[in-house]
Structures are given as structure tokens and as C-alpha cells.
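Asker: I need the structure of the sequence given here:
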Amino acid sequence: MSEKHLAVVVLAAGEGTRMRSTTPKVMHELAGLPLLGHVLATATSLGAAHVIPVIRHQKEALTNYINTFYPTVEIAHQDEVAGTGRAVECGLEALPADFTGAVIVTSGDVPLLDVPTLESLLEAHLEGDFAASVLTAIVDDPTGYGRVIRSNDGKFLQIIEQSDADSEQLEISEVNAGIYVFDAQYLRAALANVGSHNAQGEKYLTDVAAELLNQGKKVQALAVSDNWLVAGINDRVQLSEVAAELNFRICEAWQRAGVTILDPATTWIDITVQIGEDATILPGTFLKGMTSIGSGSTIGPEVVMTDTLVEADATVIKSHVSASKIGEGATVGPFAYLRPGTDLGANGKIGTFVETKNAKIGAGSKVPHLSYVGDAEIGEQSNIGAGTIFANYDGINKHKSVIGSHVKTGSHNVFVAPITIGDGAYTAAGTVVRKDVASGDLAMNVAPQRNLAGWVIANRPGTKSAEASKN
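Answerer: The predicted structure follows:
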């Protein structure tokens, strides 16, 4: 089918009360995207001429998201008339009046639905010259779903919503998945004839299929082979169930692509993450957002990483990393905290209990332990001593420190920004650096050490220290 003869209507107008949330249901996150984001990504990948999400509740939040990430789609607004049938009518109103062809209708809360499934449904619909095609699922517990009614020879007859079904119909295990393909002209005409004479007083889209059959049109119902593909999300229990299934599939896909994931059950990877071959992801790791892991790198255990670029053969252990860059062969952790703007060069090191923010650390340079590096630039092959603090804030403004290459700083230093330390300079242990240090200089401000003889015996008589000092 030509792109210009295909439209996709995405139903996203529901209030989602079972989520018990101020966030719209379709905006709850799953593997790095809102539920609606997953559905729109699939819909736009079909190459349809028109993709139309239909929204109603909390329009501003939905509109902002759609316009930001899917600016080419056409938003439709459902009025106060309730029901899925009315939602589709509102979606059709966004189409050109002379539009002909197929209309796929799907839901904004079915995030695992994929392109191959929709393409197969569309192909079967077009090849059989059907007026409507309904995707169904055979489930163990059909509670809450519309039941698919078939004739004795298996032909589709209608869909009965649970609230309208009798006791015999409630025993049916084949349910409506809420995904359809319609001929646009037939859909418009059938919707005009569908009423709201049901227990909910709503205009059901499901009644369109029965209406088309009454008109003598061909309607088919096809069962999906994988029920997860049509799993809808109405509450947070279902959200967690679908999240676990999607995460398992993401992990399995990366394993088959050459990534070692020791324990997929405790490894969570957003769908937006990229991982190179021969990378190893250890248990308790969360890879989020636009994170990219280079080949041969080892991440974990117990790492949370968001929007971070890790180049090849790097190692990150038990650390929290956000909006940072970790160079080839570099090491991070354990217990490091890399805040946004951290850029660690090749073969560099950010070690135990180190926090960095807006810090560029050159190739081969090391901040091994117990330090804060904020608003700083460190050259290549420098070493920052234990317990060093980059004092970047004067109470009003942040200031930058610049440390050259091949610099060696002593333990327990404080660099009071703004300062510059030249290439090859040294600082002594315990130094508070308030002025620039020229290349090759040694900075120190410690007073000469004084030892007061007999002080403990004189000032702490009777203590164990005093007794020990007499020996």
C-alpha cells in the first residue's frame, strides 16, 4: 500500500484513573520512554501518511511531549463525548475529507506492539479485501476484556464488552486486543450508525465491526501469537509486569548481539541505550537514557548510568554516573559520583569516594580517592592527592580551577578557585592553594612543625596515653 493511503490513529484520551497519579497514564515511563513514546515510535515507523494521536485529559503535557519528539504527527482532541468510537471519530476528523485507504487504530498504552505485527495485520486485511480486521488474544484470565464472539465455524461475529456479556460469553478466553485495521470509507459510515446503547452509555469502537457485518461487509479476527505484544497497561502492577518483560527482551537482544549480561533479572537497560560487542554488564546495573557503552567495557556491578558515553575498554564499578564522558581504557569507582559535565580522558581514573562535576580530566590523569573536583580542568598525566577539595563556590558564584599536565598534588589540598597551577608543578600535603602556582614550582604553606616535650603527661595525667608515654 502507498504511504499516502495509510493512516494510524492512536487512542490516548483515557484518564487512567487506576494509575492513581497526576501524570497522564500514557506518559508513565517504560524503558526510557513514555508509554505513548513507544507507540508513536512504532506508528511512525510504518511510513503512514498520517499518524494521529487522540488526546483529551491533561492535553498540555501530552501536546508538549508530542510536539517536541514527534513534530510531524497530527494531534486530534476528543470532546466530552466518551467512548473509543467517539475517539476514533475525532481522529478521523483530522484526516483530509477525501482520504481513502486503510486506518490502523491502536492504543497509547500498548508499548510492546511492534512494526512486524502491524504490518502482518495490514497485509492480511488488504489481501482479503476486508472492511475491518481485529487483532485478538487468547488469554488465561479474560477478566476486564471484551470477548470475541465467533460462529460455530469460527467466523467473527462481534465483540461483547465485559459489562454487557452474559455468563456464557464471560467464559470465552479470546479477547479483543484493541488493535484494528479499517477501510476508511467503511469506518466513517459505520461510526455514523453506532449508538451508545450499552451499560456504559458510550460509543464503542467494538460495535463498528458488528455494524459492518450487518451491512454485509467482510470482517476478520486474527489472534496474535505473542500476547505480550498487545499487553495494555492500566495500573502500576501491569506497568511493572510489562517493564520486566520488555527488559528481558532488551537484555536478550543485547546478549545475542555479543554483549555479556550475567544476570538479566537485575540488569535494567533502557531501549534508547547502545552497547558495543564484548562489553560486560554486571548485576545491579541500570543503563538509562542515551547512554552508549563502548566495546570491551565492563560496567558494574551496581552502577547507575544516565546519558553517558563510555568509550572502549573502560571499567565502571559501583558508581553513579550522569551526563558524562568516560574515555577509552579509563576506570571509575568503586563508589564514585560523576555528575553532569564530567569528561574523563583515556586511561584516566576517578576512584573511591570521588565526586566530580563539570570537570575535564585529561588522559592518564588520576583522582584516586576521597576528593571533590568541581568546575575544573586537569591536564594529562596529573595526580590529585587523597582528600583534595576544589573549592569552587564563594557563596555567590562558581569559579574554575585549571591544573596543568604532569602535576602532582599532595594529600589534603584545597584549591580555592579561581586558580591556575602550571605544568609539572607540585603542591605539598595539607596545602591551601589561594594563588596561582607557576610551572615547575612547589606550593606549600605549612608552618614548621613543633613538638612540645612532655605535653601529654602534663596535660592529660592519668590517661592511658599518658601512662603509655612513660614507657
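Asker: going forward, measure contacts between C-alpha atoms and count neighbours the same way
Answerer: Will do.
Asker: The lengthiest helix in the chain: which residues count as buried?
Answerer: The longest helix of the chain (DSSP state H) is helix 236-256. Neighbour counts over helix 236-256 (16 or more other Cα atoms under 10 Å) mark 239, 242, 243, 244, 246, 247, 248, 250, 251, 254, 255 as buried.
Asker: Now do it: which elements does it pack against?
Answerer: If contacts are counted by 3 or more Cα pairs under 8 Å, 6 or more residues apart in numbering; DSSP states H and E, helix 236-256 sits against strand 260-261, strand 268-269.
Asker: what sits up against that helix?
Answerer: Outside of helix 236-256, the residues within contact range by Cα atoms under 8 Å, 6 or more residues apart in numbering are 19, 30-31, 112, 228, 231-233, 260-261, 264-265, 267-271, 275.
Asker: How about stretch 345-354?
Answerer: The set of residues that contact stretch 345-354 without belonging to it, under Cα under 8 Å, 6+ apart, is 314, 326-337, 344, 360-373.
Asker: Helices along this protein, start to end?
Answerer: So, for the chain - with DSSP H - the helices run 35-45, 59-69, 84-93, 115-127, 184-193, 206-214, 236-256, 455-459, 464-469.
Asker: next up, for comparison:
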Amino acid sequence: MNKYVVILAAGKGTRMKSKLYKVLHKVCGKTMVEHVVDAAKGTEPTEIVTVVGTGAAKVKDVLAGQSEFAFQKEQLGTGDAVMAASDLLADKDGSTLVATGDTPLFTSETFNNLFAKHQADGNSATVLTAKAPNPFGYGRIIRDENGNVLRIVEQKDGTPEELAVDEINTGVFAFNNKELFEALKQVGNNNAQGEYYLTDVLEIMRKAGKKVGAYQMPDFSESLGVNDRIALAQATKIMQKRINEAHMRDGVSFIDPDTAYIDAGVKIGNDTVIEGNVVIKGNTVIGSDCYITNGSRIIDSKIGDGVTITSSTIEESEMDDNSDIGPNSHLRPKAKIGKKAHIGNFVEIKKAEIGENTKVGHLTYVGDATLGKDINIGCGTIFSNYDGVKKFHTNVGDHSFIGAGATIIAPVNIADHAFVAADSTITKDVGRYDMAIARGRQTNKPDYWHKLPLSKDKEWE
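Answerer: Below is the predicted model of the structure:
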């Protein structure tokens, strides 16, 4: 059986009060419409068609290579939106699933169950329903005394008796594809909104003697549609819980899963422990046996096995096995930390490679540098990489020692087994086994205290 998916993503979403097109708002790192497309892909469809309107170019950019596109010229309702896909789908045999791009919580399992129910019952149309604790705002499923679906009534068009029904339309349907597009030609707009409702197709099919059914899913929360920032936050919370529980089932420990925010697509190895108030985003991969403490933030980074991250920020960087960082340090983009390297507190590293077993203890900036293995970098060292116009690189060889308070002014090369004395400003290369000292000589002025006016103040003596 050919399976098609139509995703409705043409609405602007004025209630979001945003310059950003509604379906492009993100839930756990992915746009809402990407979540819907991902769920649709899980049904192994023959074709996915996304109906776009306002902001079409931006939606196409996000879904490039994942979907075909149809354009809805005017916002005339869901029936009109599906009809926009007729040129691509109307003459094809098979079943079509219709979903909306602002419902990011639907799963592939639910979509597959709907397809299976639709096929097994031989329906022309099957609506995905759920029992709602508070059905206000949803279309109600109206059944006859035998439980057969008669029609769907929208909130603004329902009678008090109809609006008392708590079984709601989730906005997802499965149809016989050719029969769907034939029925759409008969849909009118005689309703409170003056729109062409996709839901009217069910009654049109039923009156034509075709079989209309429903599949009631067990988890109402999947059907949450996002129309404002409140619903966006609710969807994010539900998705966050789903993601964290999946990681826990795979062997990751969360000290406080309610406050750990992990993006969809992040990979974490087993026996890693994550404390509360941790944020892990983007294309991040974390190995096994890591420990990530409260307040850490990791974005688009690769973390090896056995790494400890203590209240630090890591962006577009790498940490190799058994290295550690923090507290309160920052890896900026293109930092690469070698095996067993130690990055202490209040250290910032940018576009620099730190070799195996090298220690950058505290209060240090390393920018545009390559550091070898087994190096000690003293407290307060600065790798000065910018002259106000260009960035320059520094190389430090293996087994070197950089004293506290040193300033390394790039470009400069410090050979292996070299020494830089504390508080030196280095502007020239340093050879192997050499010590570089670049500071003014100390001069002591005897009895200087008594030359000062304040020395005559008894309180200071």
C-alpha cells in the first residue's frame, strides 16, 4: 500500500506574537514542523507533502530534501490547505495521513497505529481522536448510538449538547487518497469562520455511503497543538520529559530530571550522571561514565568517556577521554581538549588544542594555540592572540612549563622542554631546554616608608 503524508504548515500563527513563522518555533532544539516530519518518516511513506503559505521560503529551507511542497495562496481553512496538494497527490492510489505542523508531540507509533486501523477497517476516512480533560477549543467527535462517527463539530459551531462531548479531534486523519480529493471538491464554507473545513469531508463521505471510523489514542498529551507561547512551553516540558526518560532507559542517571534540559537528537552513553540545571543542546555526543554537574551548558560538542564537567560552558568543542573542566570555565568554538587534560576554574579556551595530560589550572586564557602534552600552564597566563587587526597562533611543545602570570604574545613558538619564568612577557621564540625571562629587575628602596607624609601619623606607625 502506498502511504502519503500531508503536513499543513501554511498558517502564520498570529497568537504567537512573533516575527518567526509559527511552525519554525523550536521544541527541544528542533522546529515543530521538523518533529512532525520526523514522526511521519517513521511510517515509511511513499511521499511527504508540506503545505506552506506565509513564510514558505523559510519552511522550505528547514525541510529541504525531506518533503515536497504545495502552496496555499490564501488562508481559507484546512480543507483548502489539503486541496493545495491536489496537483501532487490527487490521482494516486493509496492512503494519506493529514497532520498539522504545529503538533510536535505526535510519535511515529501513533501515526503507524492510525494507518493500521484505517487499513484494517477498510475505511475511507479515519480520524485520530482522544479523550480530553478539558475539550474547550477542540472539534468534538459526534457519534451515533452505535458508536459510528457521524461528523466533527468545531467549537464555534457546536450546540451545548455537542460541546459537552469530551472526545476530540486531534487534527490528524487517514483517508483513501483519491476519495479524499473527490470529497474536498464538495466542501463548502457555510460556517462561523467562512472557511473550508477538512472535517466536513467525513460527513460528505458518510452520506455517500462510505465507511468512516476513528482510532482513539491513549495519550491525549500527544495531541497538544501550539498556538501561543504558553502551549509552546507546555509542549517543551512534555518533550523534555520524554527525552530524559528515553536516556534513563538507556542507562543515563539524572539527579533531577525535571530540571535537566536535553535537546532531541543528543546522544549520551550509559553510566553518565547528569545533575540538575544542566543544558545539553544541538548536535552533541557524550560518552559513557561522564559526570556533568549543576549549571553546565554543552552545545554542539563531542565529549569522550569518563569526562568530568563542573559547572562550565562548552560550545562547538571536543573533550577527549578522562579529561576534566571547571568549575566556571568556558570552551569556546574549536577548542579541543586531549586525554586526561585538566582545565581548572575560570579558564577560557578558544580555537586551541590542549594536549594529553596538560594542565591549565586556573584564571587563564588560551586562544589560537596548540599546546603539546604534559605541559603546566601557571595561574593567570594569557595567550595574547589578537593585535587589533589579525589573529595569530602560538605553539607550545611537550613537557614545557609556563609560569604564573605569563603573557605569550603571538605569533611565537615555545619548544618542548622549555621554561617561561613567572610574570614574563614573551614576544620571541623559546628554544628547547631554554628558560625565557622577560620582566623588569626588582629594585628595593631602603627606608622608603619614612619619606612618606603618612609615616608621621601615629596611627600608621
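Asker: of all the helices and strands packed on helix 236-256 of the first structure, which lies closest to residue 157 of the first structure?
Answerer: Within these, the stretch nearest residue 157 of the first structure is strand 268-269; the backing value is 42.5 Å (Cα to Cα).
Asker: Would you mind giving the residues in the second structure matched to the closest one?
Answerer: The counterpart of strand 268-269 of the first structure in the second structure, using TM-score structural alignment, spans residues 261-262.
Asker: Please identify which of the helices and strands packed on helix 236-256 of the first structure is closest to residue 147 of the first structure.
Answerer: Each of those was scored for nearness to residue 147 of the first structure using Cα to Cα, and the closest is strand 268-269 (35.1 Å).
Asker: Against the second structure, what's the mean shift for that closest one, could you check?
Answerer: After superposition onto the second structure, the average distance of strand 268-269 of the first structure to its aligned residues comes to 0.6 Å, using mean Cα distance after the TM-score superposition for the first structure.
Asker: wait, what's in contact with the aligned residue in the first structure for residue 114 of the second structure?
Answerer: The pairwise alignment with the first structure assigns residue 114 of the second structure to residue 121, based on TM-score structural alignment. Taking Cα under 8 Å, 6+ apart as the criterion, residue 121 of the first structure is in contact with 133, 135, 181, 222.
Asker: I figured residue 455 of the second structure was touching residue 447, is that so?
Answerer: No - under the contact definition of Cα atoms under 8 Å, residue 455 of the second structure does not touch residue 447, with a separation of 11.0 Å.
Asker: Mind checking which of the two has more residues around it?
Answerer: Counting neighbours by other Cα atoms under 10 Å for residue 455 of the second structure and for residue 447 shows that residue 455 has the greater number, 13 against 8.
Asker: Going through the contacts of helix 236-256 of the first structure, which ones are buried?
Answerer: Neighbour-count burial (16+ other Cα under 10 Å) applied to the contacts of helix 236-256 of the first structure gives 19, 30-31, 112, 228, 231-233, 260-261, 264, 267-271, 275.
Asker: OK, contacts around residue 439 of the second structure?
Answerer: Contact criterion Cα under 8 Å, 6+ apart gives 423, 424, 425 as the residues in contact with residue 439 of the second structure.
Asker: Number of residues surrounding the equivalent of residue 401 of the first structure over in the second structure?
Answerer: In the second structure, the position corresponding to residue 401 of the first structure is occupied by residue 394, as judged by TM-score structural alignment. Other residues near residue 394 of the second structure come to 22 when the count uses other Cα under 10 Å.
Asker: list the contacts for residue 394 of the second structure?
Answerer: When the contact criterion is Cα under 8 Å, 6+ apart, the partners of residue 394 of the second structure are 368, 369, 370, 383, 385, 408, 410, 411, 412, 413, 414.
Asker: Hmm, the fourth one is touching residue 405, no?
Answerer: No - when contacts are counted by Cα under 8 Å, residue 383 of the second structure is not listed as touching residue 405 (10.5 Å).
Asker: more neighbours, those two?
Answerer: In this view residue 383 of the second structure and residue 405 are compared by other Cα under 10 Å, and residue 383 has more residues nearby, 23 against 19.
Asker: I'd like the distance between that one and residue 398 of the second structure.
Answerer: Using Cα to Cα, to the nearest Å, residue 383 of the second structure is found at 17 Å from residue 398 of the second structure.
Asker: just residue 128 of the second structure next, same as before
Answerer: The gap separating residue 128 of the second structure from residue 398 of the second structure is 64 Å, by Cα to Cα.
Asker: who has more neighbours, those two?
Answerer: Applying other Cα under 10 Å to residue 128 of the second structure and residue 398 shows that residue 128 carries more neighbours, namely 26 against 20.
Asker: Which residue in the first structure aligns with that one?
Answerer: Checking with TM-score structural alignment, residue 128 of the second structure has residue 135 as its match.
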